[in-house]
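A.B. asks: When you get a sec, could you give me coordinates for this:
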Amino acid sequence: MAQNDEGSNSKEQDRLLPIANVGRIMKQTLPPNAKISKEAKETMQECVSEFIGFVTGEASEKCRKERRKTVNGDDVCWALGTLGFDDYGGTMKRFELSTCGTMN
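C.D. replies: I've put the predicted structure just below:
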């Protein structure tokens, strides 16, 4: 029975962003003297992981309907706009352009 619990816990952790990364991003955003509880990090970890899955699912569905197998940055930006996150779509597009420009 314990193995099943461990297995399901492992699957749960696989779908979440690493908590250290979430904590690091939170620290960069908050004032230097701010303290972040473990519960706050875990809550944020759950929220951002759910958000990423939500957006990725929408982008993936678009690709499926277009009979494509690969989700690209434009698909993610489209999904953000479709889901009502237009502000994020513009930010993502600018990031994608700046990244692609430096890679060439």
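A.B. asks: use CA for all of it now, contacts and neighbours both
C.D. replies: Will do.
A.B. asks: helix/strand/coil for Pro31?
C.D. replies: Three-state call for Pro31 (DSSP: H, G, I helix; E, B strand; the rest coil): coil.
A.B. asks: One more, so I can put them side by side:
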Amino acid sequence: MIDEQDKLLPIANVGRIMKHILPRNAKISKEAKETMQECVSEFISFITSEASDKCHKENRKTVNGDDICWALSSLGFDNNSEVMLKYLHKFREYENKRLNKTKPQAVKRKMM
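C.D. replies: Below you'll find the model as predicted:
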């Protein structure tokens, strides 16, 4: 049986993100971290489930970033969807540039 903790995001990561937006001298209780951990994990599960259902209906096995953005929008999180789409676009641009930089070097090495 799957342990309940295995379904949740690591509490240390949740606490680190919470500390990042609070003043330096702010204290966060263990209960607050645990509550946020449960909420964030449930939210991610909710969005992922919606994206997975879309993929299933389209006979696809892999959920991608566009599916997550679609799920956010379809569930009423339009602002989050717009931000995620911008991030996804920039991430893909970065990955393409990174891949294009490594390809010529590999060709040069083969020639030597």
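A.B. asks: element containing the residue mapped onto Arg92 of the second structure from the first structure?
C.D. replies: By TM-score structural alignment, Arg92 of the second structure lines up with Cys100 in the first structure. Assigned by DSSP states H and E, Cys100 of the first structure belongs to helix 86-103.
A.B. asks: helices and strands around that helix, which ones?
C.D. replies: helix 73-82 (3 or more C-alpha pairs under 8 Å, 6 or more residues apart in numbering; DSSP states H and E).
A.B. asks: relative to helix 86-103, how tilted is the helix it packs on?
C.D. replies: Relative orientation of helix 73-82 of the first structure versus helix 86-103 (axes from the mean of the first three to the mean of the last three C-alpha atoms, to 10 degrees): 170 degrees.
A.B. asks: quick one: contacts of helix 73-82 of the first structure?
C.D. replies: 55-56, 58-60, 62-63, 86-90, 92-93, 96 (C-alpha atoms under 8 Å, 6 or more residues apart in numbering).
A.B. asks: most neighbours, which of these?
C.D. replies: Within the contacts of helix 73-82 of the first structure, Ala59 tops the neighbour count with 23 neighbours, counted by other C-alpha atoms under 10 Å.
A.B. asks: Contacts only, for that residue.
C.D. replies: If you count contacts by C-alpha under 8 Å, 6+ apart, then Ala59 of the first structure has Val71, Asp75, Val76, Trp78, Ala79 around it.
A.B. asks: So what does the last one match up with in the second structure?
C.D. replies: Looking back up the chat, that one is Ala79 of the first structure. Match for Ala79 of the first structure (TM-score structural alignment): Ala71.
A.B. asks: Report how many residues lie close to that match.
C.D. replies: 23.
A.B. asks: And the residue most central in space within the first structure, how far from Ala34 of the first structure?
C.D. replies: Taking C-alpha atoms, centre = their mean, the centroid of the first structure lies closest to Ile52, which sits 3.4 Å from it. From Ile52 of the first structure over to Ala34 of the first structure the distance is 26 Å, taken as C-alpha to C-alpha, to the nearest Å.
A.B. asks: what's the mean distance for the lengthiest helix in the first structure versus the second structure?
C.D. replies: Secondary structure of the first structure per DSSP state H: the longest helix is helix 38-65. Its aligned residues in the second structure lie a mean 0.2 Å from helix 38-65 of the first structure after superposition (mean C-alpha distance after the TM-score superposition for the first structure).
A.B. asks: Can you state the residues of the second structure onto which that helix aligns?
C.D. replies: Counting by TM-score structural alignment, helix 38-65 of the first structure corresponds to 30-57 in the second structure.
A.B. asks: Nice, that's everything, thank you.
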